[in-house]
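Colleague: compute the structure for the input listed below.
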Amino acid sequence: MRAAPLSLLFPALVGVALLLAACGGTSPPPPDPSTPPTVATGAPPGGTSTPPVPPDPLTADPPDGTTALDPSRVEARGLPPGFPTLVWTRGPRTLGVYGRAGGCTEASAQVVEQTAQEVTVHVLQTTTSTGPCTRELRYPPLEVTLAQDLGTRRVVLTGEVR
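Modeller: Now for the predicted structure:
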């Protein structure tokens, strides 16, 4: 007895596979047009609460053990958009700010001027590599030391992205 050529068997096998697939399952019923669609909200089933919102780093609290400086004493002169403007103190001669860093960038801060009326702190975001880089964004706390107590002086924040 002679075997059937493969070109004759292939269409028959495909037909059997399709027939088996069609008989093996059922399709879900069509949606009822009178029922409004459901939208995932993140709330527990039957509940009305919303999921917690993570804190916004641009309006974050100062780190533990520090005190936020009154925002009326802070001027963000020349600080790039998206940089936090929160300033805190840790004792009379330590100022803190949040930098902006991530993937292939680092953050740093330095005191660039101190007068009897104000202290100017420069916040810098520096690119450390051309990539490939991850896309996370972090706001690391940065602290600088003053030559004299801050007292009632204002704090001027400047910054740049390099």
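
Colleague: every contact and neighbour count from this point should use C-alpha atoms.
Modeller: Noted.

Colleague: so for stretch 44-57, what gets flagged as buried?
Modeller: Using 16 or more other CA atoms under 10 Å as the test for burial, stretch 44-57 gives Pro57.

Colleague: what's next to that stretch, contact-wise?
Modeller: Thr41, Gly42, Ala43, Pro84, Tyr139 (CA atoms under 8 Å, 6 or more residues apart in numbering).

Colleague: can you add secondary structure, distance to Thr50 and neighbour count and give those residues back as JSON lines?
Modeller: Shown next, in JSON lines, are the contacts of stretch 44-57 (DSSP: H, G, I helix; E, B strand; the rest coil; distance: CA to CA, whole Å; neighbours: other CA atoms under 10 Å):
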{"residue": "Thr41", "secondary structure": "coil", "distance to Thr50": "7", "neighbour count": "11"}
{"residue": "Gly42", "secondary structure": "coil", "distance to Thr50": "6", "neighbour count": "12"}
{"residue": "Ala43", "secondary structure": "coil", "distance to Thr50": "5", "neighbour count": "11"}
{"residue": "Pro84", "secondary structure": "coil", "distance to Thr50": "27", "neighbour count": "20"}
{"residue": "Tyr139", "secondary structure": "coil", "distance to Thr50": "26", "neighbour count": "18"}
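
Colleague: next, the second sequence, to be compared with the first:
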Amino acid sequence: MRAVGMIVLLATVVLFAAGCGSPGGGGGGDTPPGTPPTVPTGAPPGGTSTPPVPVDPLVADPPPGGTALDPARVTTTGLPAGFPTLVWSRGPRTLGVYGRSGGCTEAAATVVDQTPEAVTVRVTQTTTSTGPCTRELRYPAFELPLTADLGQRRVVLTGEQN
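Modeller: Next up, the predicted model:
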């Protein structure tokens, strides 16, 4: 008797699921059975649209109050791939850069050399644990004091991952 009740319940569920949504039983309104479902794209009906472009964290703006340096004044050849390259100033003696850190990494930045021609900044990403680690990336801002006005000196970014 219990088996018969289960069969009736199962048959009711199957019939209900098959009949939901459309007379054809496909659950897709006017779509014929066997037609694959469509995925909404954000485009208006009958038209096209360009999907929104996500903000690239490697092409950022300086923090409020900072002024971005002309990229032609910044040398990044010594920076590991994927590190942010934006440099900004806040007044004549403060230089700013972004680091890169994450679940098991920390970032740091230091001024390693100042000459009349250039200021060299080292950005590091140091592993702090072998895991398990989350996979997010953060781009902390660092503002570094200079011993003399930046003026028209160029900025050389170097970096390393430990």
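
Colleague: can you give me the TM-score here?
Modeller: After superposition, the two chains reach a TM-score (TM-score structural alignment, normalised by the length of structure 1) of 0.80; 153 aligned residues with a CA RMSD of 2.6 Å.

Colleague: Ala3 of structure 2 - that's part of a helix, no?
Modeller: Yes: under DSSP: H, G, I helix; E, B strand; the rest coil, Ala3 of structure 2 sits within a helix.

Colleague: from Pro145 of structure 2, how far out is it?
Modeller: 80 Å (CA to CA, to the nearest Å).

Colleague: the two: who's more crowded?
Modeller: Each of Ala3 of structure 2 and Pro145 has its neighbours counted (other CA atoms under 10 Å); Pro145 has more, 15 against 8.

Colleague: gap between that one and Gly78 of structure 2?
Modeller: 21 Å.

Colleague: hmm, Ala68 and Thr85 of structure 2 touching each other?
Modeller: No: using CA atoms under 8 Å, Thr85 of structure 2 makes no contact with Ala68, being 10.8 Å away.

Colleague: of all residues in structure 2, which one is nearest the centre?
Modeller: In structure 2, the residue lying closest to the centroid (CA atoms, centre = their mean) is Pro57, at 5.6 Å.

Colleague: corresponding residue for that residue in structure 1?
Modeller: Under the alignment (TM-score structural alignment), Pro57 of structure 2 pairs with Pro57 of structure 1.

Colleague: so what's the residue count around Glu118 of structure 1?
Modeller: 18.

Colleague: got it, and Thr67 of structure 1?
Modeller: The burial count for Thr67 of structure 1: 16, using other CA under 10 Å.

Colleague: for the one 3 residues further on, same thing?
Modeller: The number of residues packed near Asp70 of structure 1 is 11, by other CA under 10 Å.

Colleague: go on, the one 10 residues further on?
Modeller: A total of 16 residues lie near Pro80 of structure 1 under the criterion other CA under 10 Å.

Colleague: residues touching it, list them.
Modeller: The contact partners of Pro80 of structure 1, taken as CA under 8 Å, 6+ apart, are Thr158, Gly159, Glu160, Val161.

Colleague: do that again at 10 Å, thanks
Modeller: By CA atoms under 10 Å, 6 or more residues apart in numbering, Pro80 of structure 1 lies in contact with Val123, Leu124, Gln125, Leu157, Thr158, Gly159, Glu160, Val161.

Colleague: my read is that Arg154 of structure 1 contacts Leu95, right?
Modeller: No: applying CA atoms under 10 Å, one finds Arg154 of structure 1 not in contact with Leu95, separated by 11.5 Å.

Colleague: of the two, which one has the most company?
Modeller: Leu95 (24 against 20).

Colleague: neighbours around the nearest residue to that one once chain neighbours are set aside, how many?
Modeller: Leaving aside its chain neighbours, Leu95 of structure 1 sits nearest to Thr89 (4.7 Å; criterion: CA to CA, 6 or more residues apart in numbering). The burial count assigned to Thr89 of structure 1 is 21, neighbours taken as other CA under 10 Å.

Colleague: residues contacting Thr89 of structure 1?
Modeller: 62-63, 65-69, 95-97, 143-145, 150.

Colleague: taking the residues you listed one by one, which sit in strands?
Modeller: Judged by DSSP state E, the contacts of Thr89 of structure 1 include Thr67, Ala68, Leu95, Gly96, Val97, Glu143, Val144, Thr145 as members of strands.
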